[in-house]
Each structure stands twice: as C-alpha cells, then as structure tokens.
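**Student:** this one's structure only:
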C-alpha cells in the first residue's frame, strides 16, 4: 500500500528544495563574479610602490593597506578620534557608518576639520557622510602619507576646503552598488548606472568636476588609480596641495 505525503509536508519539502537551489545559485553567481580576478589577478604593481604621472594604477587590497611607522592594518570600520577641532576618520567605511558619524558629530560638538585615512568601502555611506559634512560647513584634510581610496574621496570632496598633503594618496576605481543578490543582468546594470549617476550628481553638487569619474570607470575593482597632485587640483578634489 502506497502512502501519499500530506500536502503540508510536500509544501515544506519544496520550500527546502527551493532554498537550497537559491543558495547554490547565489554561491555560483558570486563565484562567477569573482572568477575573472581569480583566473587573471591584477598584474599592477603593489600599492606600496611609488606612483608617477602615467604610472598611477596599483593593486587594491584594502585589508593589506597599512599606516604608521609600525605598518598597522587599518581598522575594518571607521574609528573616530577627536583632537582639538579636528575629527579623524580612520578605517574602512562600512554600512551603517554614516549613522555612526552623525551620532559622533552630535556628541563631540564643535568641529572644524575632518581628517581622512581610509581604504574606502560603502559608497552610499560615504555619500551620506559627505552630505552631513557639507551641511556642517566643515573642511577636509589629508596629512603626510595618508590614504583616501575607493569611496573615501567622496568624503574628501565634501569639504568646504580640501587640503591634501603632497605625499598623500587619493585613488578611485569602479564600484559595486547594492547587495549581492540573484538578479537578472539588466537589473544589475541598472543598479550600477543608477549608482554612478548619483555619484556624478553628488560630485557636481560639491563643486568637483565629475570628469574625475573617467579614471574610476576604466579601473577595475581590484586596482586603484592614484590621482596626481595636478589632477586633484584640476578636478577640484583638492583646493590646496601642501607639504606640511
């Protein structure tokens, strides 16, 4: 005698099969997205090699970027440190850091300058931090050997004055927008185009030439294009380049 599974059990079984299928599809999609960099990793020089005009593309591995005489790795999310009227933002920009930045500004009171040391991270959080920074009419700065890469230059762009030490590194490249999900290709392209459009509008609002994005759009995510001092001034990302 053959027994038939109750409808509820069948439904649960199909839900489990569907969940496993979706998990496999998400893993495969993520793997395929990373496959080009796995099979053909960047052959650009490492980030610690000095750049020169025409030789400005470097390998980008944010967790390997270090700072200070002891070459300590940068924090994996923003750390805030106030010294006088300067608030230093150090580390990667993670989702939720814009809200944390708002809370920090409300807590510390009067600040005049935001100092940056970041390998980048969440573009949307960087834009939100930049907008709050501009609303407060704050300046931005980078000190000797500082780094501001990937999404970080959008925070730099928001300063009413933007001071960059000549030995600091400001770099741009292609970004991912949104979360890793199983989406049709055309939807993913729409997300990227929408994100790039928002970035360009933002730069224009901040008084920075959106043409700086021409370097970002041709530089893959596993590489970074380091802007020269002349480019920083030409595009308006820096209002002052100095050696102290």
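**Tutor:** That came through fine. These figures come from a predicted structure and were not determined experimentally. Residues are numbered from 1 along each chain as shown.

**Student:** contacts, neighbours, all on C-alpha from now
**Tutor:** Noted.

**Student:** Could you pull out the strands in this structure for me?
**Tutor:** Applying DSSP state E to the chain gives strands spanning 57-59, 66-67, 72-73, 79-83, 86-90, 113-117, 139-142, 147-149, 162-165, 169-172, 223-226, 240-242.

**Student:** Please render those as TSV that adds distance to residue 213 and mean neighbour count to the earlier fields.
**Tutor:** As requested, these are exported to TSV (distance: least, CA to CA, whole Å; neighbours: other CA atoms under 10 Å):
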stretch	distance to residue 213	mean neighbour count
strand 57-59	15	22
strand 66-67	26	18
strand 72-73	28	12
strand 79-83	27	14
strand 86-90	24	20
strand 113-117	20	24
strand 139-142	20	24
strand 147-149	13	25
strand 162-165	18	24
strand 169-172	8	26
strand 223-226	11	26
strand 240-242	20	16
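
**Student:** one more structure, for comparison:
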C-alpha cells in the first residue's frame, strides 16, 4: 500500500477555543514522540477522515508540517463526537524507526467455512483485533485469516494460527480463540399443557366406575349379583 500523508499547520488556540476550529471543518491534533516537543496542530477534517479510514492505528503515515521534512507518525487516541460521530481530536505519535512499537491490528476473516455451509454450524468471532509489537517499518495494516480450513463443528482458529511475518510478535495468549464454529442452536418445542380441570373430571369418572365394580365384589353389576342370589335360593 502506498504510504499515506497528511498536512498540518501550527495551532495557537487551545481549550474551548478549539470549537471555532471545528466549525471551520478542521480538527485540533497534538504531535508528540521521539525527539520532538509537543506541538498543537490543525488538520483538515475530511483529509484526516480519509487517512484514518485507510491507515487505522497500525500504519505509518507522513505528517507534513509547513515545509519541513515529513515525520513518520502513527495515529493515536482518536476522539469522536458522541452525536455526529465525527472526529473532534487526535494524537499523532512520532516514532523512532529503530525502536519497537505496539499497535492494535484488525483481524479480517476471509473465505467460507465448510462446517458452516455443510453442517449448519455458526461461525462465531471471538477476537476482532490483536496487539502486535515490532519495528515501525515492519508494521502491518491488518491480519487476514482464511476460515476455509474449518471443516468440522467446534473447529477453531487460535492466536498461534494467525499468519504474521517473523518480524512481528503478537501480544496475546497463543491459545486464545480468534474464531470458532459452534453447533447450530435447536429450539425446544414444549408439549401442550392439558387443563387441570379436564384431567380432574376424567379421574373422577374413572374413580366412580371403580367404586361400582368394588361394590359387586368382582366387577359385576348389581343386577347380575341379584340374579345369582335369587338363583341360589331357587336351588
């Protein structure tokens, strides 16, 4: 990717006066870092939005202040308006090209997991970004992860599986999961509920029949028992 750049100019105002700068379509920023004094600067809002969208927090950009030599900086601590979601302030960190830096790098999933397509699994993302440590010149913009190797349910990709150059060290537990294919969720279907009153009526009816049978001794009706009794007398 071609190196990005942004122009800035010195800023005299601070505090609440920065509101006037924002109303002019600009953003107050602060430059600090390796062998530079802290400087209050102004950058164009539209230009900053474009650069930040492409660079994020892990890509070196050239900061051009007036006619001076470009400075290698990283964008840090971006603040957004809670209503408009526009950038209202940012820090620009000048790096030492000979010292390692730590940066947050986004993880981008690519491809299609066979376990999702063939087995109906659900691809769950656990990590969306990870911290890396390396020299500024070795910084990477993103980490692309191919999920086409996830063929069975519960297959996963861990931090140790992330494809990064040998010059980049990931600052996370190697066993942490990045993404995993989980089993599809099955909704339980509850059995219909029978009204208590209906069951009670059935039970009472059965009990009544039982009582009739018990009264005759062996499940005979009263008339059958009477006939037998009269027959015995006739004999």
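**Tutor:** On my side now, so go ahead. Note that this is a predicted model, so its numbers are computed, not measured.

**Student:** Quick check: TM-score for this pair?
**Tutor:** The TM-score (TM-score structural alignment, normalised by the length of structure 2) is 0.19; 86 aligned residues with a CA RMSD of 6.7 Å.

**Student:** Serialize the strands of structure 1 to a markdown table and add fields for distance to residue 30 of structure 1.
**Tutor:** Shown next, in a markdown table, are the strands of structure 1 (distance: least, CA to CA, whole Å):
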| stretch | distance to residue 30 of structure 1 |
| --- | --- |
| strand 57-59 | 21 |
| strand 66-67 | 28 |
| strand 72-73 | 26 |
| strand 79-83 | 29 |
| strand 86-90 | 29 |
| strand 113-117 | 29 |
| strand 139-142 | 35 |
| strand 147-149 | 24 |
| strand 162-165 | 37 |
| strand 169-172 | 23 |
| strand 223-226 | 19 |
| strand 240-242 | 41 |
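
**Student:** Nearest to residue 125 of structure 1, out of those strands?
**Tutor:** Each of the strands of structure 1 was scored for nearness to residue 125 of structure 1 using CA to CA, and the closest is strand 86-90 (13.2 Å).

**Student:** For residue 190 of structure 1, give me its contacts.
**Tutor:** Taking CA atoms under 8 Å, 6 or more residues apart in numbering as the definition of contact, residue 190 of structure 1 has no neighbours.

**Student:** The one 3 residues further on too?
**Tutor:** With CA under 8 Å, 6+ apart as the criterion, no residue contacts residue 193 of structure 1.

**Student:** out of the strands of structure 1, nearest to residue 99 of structure 1?
**Tutor:** Among the strands of structure 1, strand 79-83 comes nearest to residue 99 of structure 1, with 12.8 Å by CA to CA.

**Student:** Give me the residues contacting the closest one.
**Tutor:** The contact list for strand 79-83 of structure 1 (CA under 8 Å, 6+ apart) reads 87-91, 104, 108.

**Student:** of all the strands of structure 1, which lies closest to residue 19 of structure 1?
**Tutor:** Closest among the strands of structure 1, using CA to CA: strand 223-226, at 35.0 Å.

**Student:** hmm, back to that, identify, from the contacts of strand 79-83 of structure 1, the entry nearest to residue 153 of structure 1.
**Tutor:** residue 89 (12.6 Å).

**Student:** That closest one and residue 117 touch, don't they?
**Tutor:** Yes - applying CA atoms under 8 Å as the test, residue 89 of structure 1 and residue 117 come out as touching, 6.1 Å apart.

**Student:** could you point out the longest helix in structure 1?
**Tutor:** helix 7-39 (DSSP state H).

**Student:** List the buried residues for that helix?
**Tutor:** Buried positions in helix 7-39 of structure 1, judged by neighbour count with 16 or more other CA atoms under 10 Å: 26, 29.

**Student:** on that earlier part again, which of the contacts of strand 79-83 of structure 1 sit farthest apart?
**Tutor:** 91 and 108 (19.2 Å).

**Student:** Could you identify the longest helix within structure 2?
**Tutor:** The longest helix of structure 2 (DSSP H) is helix 196-216.
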